[in-house]
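*Asks:* Here is the input, now give the coordinates:
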Amino acid sequence: MDDRLAAVAAVVVGIALAVVGLFEYVLSGRSVPPYEPLATGVLVVVSGLLLLVAGLVALRAALDALSLRAATVVGLLALLLAVFQPESLLFGGVFWLGLVAAGLIAAGAYRTVTKIR
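*Replies:* From the prediction side, this is the model:
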């Protein structure tokens, strides 16, 4: 696979994840007790931004790291859940899935950036 293709995929998924998280959880204004969509929205938006940064760094360095691909897949799964089952990432739902996804994306982004240095 072209080195830049994985980086472009990470950028696209990162942007989409950040935008969906922003509109679905942060700006939606939904507050269905006992859920707190703002905390979930912050996790989803931060995950998207981390994936975006990792993708941009990998694109600039022509790097195709396995950690970047893994983070992109986790980001894509979180994106699909946020679009098709937004309640699944909220507190009371499968919030821990969102937390684990954010952690895995952060780890993949960190490994991608440190590999370039």
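*Asks:* Every contact and neighbour count from this point should use C-alpha atoms.
*Replies:* Noted.
*Asks:* longest helix anywhere in this protein?
*Replies:* helix 37-61 (DSSP state H).
*Asks:* If I take the helix or strand following it and helix 37-61, what angle do their directions form?
*Replies:* Beyond helix 37-61 in the direction of the C-terminus, DSSP states H and E gives the next helix or strand as helix 66-84. Counting by axes from the mean of the first three to the mean of the last three CA atoms, to 10 degrees, helix 66-84 points 140 degrees away from the direction of helix 37-61.
*Asks:* and for comparison, fold this next one:
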Amino acid sequence: MADKKKYTLPELPYAGNALEPHITQAQLVLHHDKHHAAYVNGANAILERLDKARESGSDIDMKATLKELSFQAGGHVLHSLFWANLAPASKAKKEPEGALAEVLKKEFGSFERFKKEFTTAAVST
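*Replies:* Predicted structure coming up:
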């Protein structure tokens, strides 16, 4: 599979301690270096397994394999978006701007109302 692209773990766009005290460096490093990396490694292992099966002419359970690839690649993509949407407090804005701000105002009336409803939903059981 040397000529095919593999998934790669992206670098964090900030220092490991940049999100403290909300996310500790230990939590951030564990989540990025272990959890996210597991999705990357899992997706790459499936791609290798597919290549080997194709090269040897072996049959594989394609439905199960693609379902597993979807899970692993999806975890990688979602985590990549997650890192890109976090920022140190010094770089964060107090409220969203642009299209997101417009949608929140339309749906909730205000950003403050959105935060209230979101927080209530997040802490309820």
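*Asks:* TM-score of the superposed pair?
*Replies:* Here the TM-score for the pair of chains, by TM-score structural alignment, normalised by the length of structure 1, is 0.45; 72 aligned residues with a CA RMSD of 3.0 Å.
*Asks:* right, and Ala73 of structure 2 touches Ala43 too?
*Replies:* Yes: counting by CA atoms under 8 Å, Ala73 of structure 2 does reach Ala43; the two are 5.6 Å apart.
*Asks:* the more surrounded of those two?
*Replies:* Relative neighbour count places Ala43 above the other of Ala73 of structure 2 and Ala43, with 24 against 20, counting by other CA atoms under 10 Å.
*Asks:* which stretch of helix or strand covers the more buried one?
*Replies:* Per DSSP H and E: Ala43 of structure 2 is located in helix 37-56.
*Asks:* what's the angle from the very next helix or strand once past that helix to helix 37-56?
*Replies:* Later in the chain than helix 37-56 of structure 2, the nearest helix or strand by DSSP H and E is helix 62-84. Orientation note: helix 62-84 of structure 2 sits at an angle of 150 degrees relative to helix 37-56 (the same axes, to 10 degrees).
*Asks:* elements contacting the helix holding Ala43 of structure 2?
*Replies:* Applying 3 or more CA pairs under 8 Å, 6 or more residues apart in numbering; DSSP states H and E, one finds that helix 37-56 of structure 2 contacts helix 62-84.
*Asks:* Now the helix it packs on: buried residues?
*Replies:* Leu69, Gln72, Ala73, Gly75, His76, His79, Ser80, Trp83 (16 or more other CA atoms under 10 Å).
*Asks:* isn't Leu69 of structure 2 right up against Glu48?
*Replies:* No: counting by CA under 8 Å, Leu69 of structure 2 stays clear of Glu48, with 11.1 Å between them.
*Asks:* do you know how far Val44 of structure 1 is from Ile105 of structure 1?
*Replies:* From Val44 of structure 1 over to Ile105 of structure 1 the distance is 10 Å, taken as CA to CA, to the nearest Å.
*Asks:* My error: substitute Leu56 of structure 1 in the last question.
*Replies:* 14 Å.
*Asks:* Please say which of those two ends up with more neighbours.
*Replies:* Ile105 (29 against 19).
*Asks:* residues touching that one, list them.
*Replies:* Ser47, Leu50, Leu51, Ala70, Ala71, Thr72, Val74, Gly75 (CA atoms under 8 Å, 6 or more residues apart in numbering).
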